[in-house]
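**Q** here are the coordinates; sequence isn't available:
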């Protein structure tokens, strides 16, 4: 899916409004590390981390993984969302599933009236 003209944080917030982070997973959200300085957290990643922290009501540290491990994990992803954010290193892996809803990302509609999700072949 392509979403040109939207920032990474805005799209992450939209995704989390309907698919909560899996709180049973030790690292449900991961970020691609910078190649030259793996400990550095670029602005786009700091922005998403702040958004996650606000939604969870507690500090959130998003662990980094190296570029090639990220590519391997992304190749096994269910979906890939490409946004129009021009900043480098706006790459994240998100595991959605069971867990509490993030306060910041509550959907604006009554989700209790929606049918249960299903997977078709």
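**A** Perfect, I can see it now. Keep in mind that what you see is a predicted model, and the values were worked out from it rather than measured. Numbers count the residues shown, from 1 in each chain.

**Q** can we go C-alpha only for contacts and neighbour counts from here?
**A** Will do.

**Q** just the helices in this protein please.
**A** With DSSP state H applied, the chain shows helices at 8-18, 43-56, 67-75, listed in chain order.

**Q** do you know which of those lies nearest residue 24?
**A** helix 43-56 (14.2 Å; C-alpha to C-alpha).

**Q** What are the buried residues along the closest one?
**A** By 16 or more other C-alpha atoms under 10 Å, the buried positions in helix 43-56 come out as 44-56.

**Q** again, but for stretch 65-85
**A** The neighbour-count check on stretch 65-85 (16+ other C-alpha under 10 Å) flags 65, 67, 70, 74, 83, 85 as buried.

**Q** this is the other structure I want to compare:
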């Protein structure tokens, strides 16, 4: 155990976010996402949701300031009448940790899958919210 590390962040997840470099992407996948099939590195966070993991890691994880949108979500499939309320949670959490709003990219479903396959890691959650999938692009630490 270490001080000030949220218990929701497993040793494996902490190792992954520490290994990542500037520009690397990590996917936080909802419970319906084919994470095991798409992942180069799979981190299981069963029993947790994307929002609570996002809130925990943004204390440590710098978002990329050199791109227009360091955050991406899977856009709603045309014809689907779902309104993803979880996106507003993400915006609130990001603003809380970044001190400002950050642009979010809305990524077509199959393009999201392609990006996920190239991501440094995929974190599989038990999130039941529809369209809760999230991509974060890592930035640099400036001190």
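**A** Cool, the structure landed. Only a predicted model underlies this, so the values are computations on that prediction, with no experimental measurement involved.

**Q** re the thing from before, output the helices of structure 1 in TSV, with distance to residue 98 of structure 1 appended to each entry.
**A** Listed next are the helices of structure 1 as TSV, based on distance: least, C-alpha to C-alpha, whole Å:
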stretch	distance to residue 98 of structure 1
helix 8-18	12
helix 43-56	14
helix 67-75	20
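
**Q** Ok, which of the ones you listed comes nearest residue 100 of structure 1?
**A** That would be helix 43-56 among these, by C-alpha to C-alpha, at 8.9 Å.

**Q** and that closest one, which stretch of structure 2?
**A** Mapped onto structure 2 using TM-score structural alignment, helix 43-56 of structure 1 spans residues 85-98.

**Q** Name the surrounding residues that touch the matching stretch.
**A** 51, 54, 55, 58, 59, 100, 101, 102, 129, 131, 132 (C-alpha atoms under 8 Å, 6 or more residues apart in numbering).

**Q** what's near enough to touch the residue most central in space within structure 1?
**A** Centroid check for structure 1 by C-alpha atoms, centre = their mean gives residue 94 as the closest residue, at 4.3 Å. By C-alpha under 8 Å, 6+ apart, the residues touching residue 94 of structure 1 are 21, 28, 29, 30.

**Q** cool, residue 27 of structure 1 as well?
**A** 62, 63.

**Q** Just give me the match in structure 2 for it.
**A** Under the alignment (TM-score structural alignment), residue 27 of structure 1 maps onto residue 69 of structure 2.

**Q** same thing with residue 74 of structure 1?
**A** Checking TM-score structural alignment: residue 74 of structure 1 goes with residue 116.

**Q** can you tell me which residues contact that match?
**A** Residues counted as contacts of residue 116 of structure 2 (C-alpha under 8 Å, 6+ apart) are 26, 27, 38, 39, 122, 135.

**Q** and the second one, which of the three is it?
**A** When the structure is reduced to helix, strand and coil (DSSP: H, G, I helix; E, B strand; the rest coil), residue 27 of structure 2 reads as strand.

**Q** just checking, it touches residue 137?
**A** No - counting by C-alpha atoms under 8 Å, residue 27 of structure 2 stays clear of residue 137, with 9.1 Å between them.
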